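Colleague: Predicted structure and sequence below. I'll ask about it afterward.
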Amino acid sequence: MAKNRFSENKGPSQRQLRVAELIRRTLSEVLMRGEIHDPDLARMSITVGEVRVTPDLRIATVFVLPLGGEGKDEVVALLARNKYEIRRALNKAAQLKHSPDLRFMLDDTFDQMDATRKLFEKDEVRRDLEKDDESDPE
């Protein structure tokens, strides 16, 4: 009986990681060069932080953030509106066998980093960390 490799809770395969990074780089270059003919999209600088691809490589979730964080709500809508043109440009540049369906989401990694940094700056947390350092003989 064959194992169902999609139900196992392993991380992404090397192939998924390779394709995701290829899509991220190519999409960044396409957006940087302004190959998408939308004036609203052309005026924005967009950071493509990460791309996650499904195991069958059919769906790519693209995590984006506008430079400076302004227009967060607008950027996902603009990218979704131009999804087919972006997909065409991506397929032309990356020369993938199958062009994945693109899904755009806001990248909240930077917000999480700020929240973590603020947490570590609190006096209670700093005091607890200093206690751990003193009791930890290395």
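Modeller: That came through fine.
Colleague: contacts, neighbours, all on C-alpha from now
Modeller: Noted.
Colleague: Residue 20 against residue 52, yeah?
Modeller: Yes. Counting by C-alpha atoms under 8 Å, residue 20 does reach residue 52; the two are 5.7 Å apart.
Colleague: Report the set of residues contacting both of the two.
Modeller: Here residue 20 and residue 52 have residue 60 as joint contacts, going by C-alpha atoms under 8 Å, 6 or more residues apart in numbering.
Colleague: Now do the helices in this structure.
Modeller: Secondary structure of the chain (DSSP state H): helices located at 14-33, 39-42, 72-81, 83-94, 109-121, 123-135.
Colleague: Included below, for side-by-side comparison, is a second structure:
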Amino acid sequence: MRVMAKNKSHDGSGPSQRQLRVGELIRRTLSEVLARGDVHDSDLNRISVTVGEVRMSSDLKIATAYVMPLGGEGQKDLIAILARNKGELRRLIGKRLELKYAPDLRFRLDETFDQMDETRRLFAQEKVRRDVED
């Protein structure tokens, strides 16, 4: 009788080291590809894009990239433009990283910047500052 290893994606322990490593490699490569203008889309090449994080699915077949345009302008347009070019981006990433299978790319707005601004705003309130300083 074979004993099956517990699937880490379902035990609440978070991403595996492999997921984190591959996600970071894809984040760096995607950032380089976008910064260098390697995609043949003038709309995309006009936008400076910050890639904050890439999260991998447990089977490494889906990479969700959290992105934000520099300055925050045109967020919805950015997601549409990236989605339109995901095939070429996937091909470039797969080629550069020499992955056996290049993951499907998905793009989401990186809301951590907004969350940081909100946190700063809360800490700047007089009542909160009093509570923190006591």
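Modeller: Now that the structure is in, tell me what you want to look at. These numbers were taken from a predicted model, which means no experiment stands behind them.
Colleague: circling back to that earlier point, what would the helices of structure 1 look like in a markdown table with mean neighbour count?
Modeller: Putting those into a markdown table (neighbours: other C-alpha atoms under 10 Å) gives the following:
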| stretch | mean neighbour count |
| --- | --- |
| helix 14-33 | 17 |
| helix 39-42 | 13 |
| helix 72-81 | 16 |
| helix 83-94 | 16 |
| helix 109-121 | 12 |
| helix 123-135 | 11 |
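Colleague: out of those, which comes closest to residue 56 of structure 1?
Modeller: Taking C-alpha to C-alpha as the criterion, helix 14-33 is the member of the helices of structure 1 that comes nearest to residue 56 of structure 1, at 8.5 Å.
Colleague: what does the closest one correspond to over in structure 2?
Modeller: Using TM-score structural alignment, the residues of structure 2 aligned to helix 14-33 of structure 1 are 17-36.
Colleague: Stretch 76-84 of structure 1 now?
Modeller: Applying TM-score structural alignment, one finds that stretch 76-84 of structure 1 aligns to the residue range 79-87 of structure 2.
Colleague: show me what contacts the residue nearest the centre of structure 1?
Modeller: Per C-alpha atoms, centre = their mean, the C-alpha nearest to the average position across structure 1 is that of residue 50, at 2.4 Å. Shown in contact with residue 50 of structure 1 (C-alpha under 8 Å, 6+ apart): 20-21, 24, 62-64.
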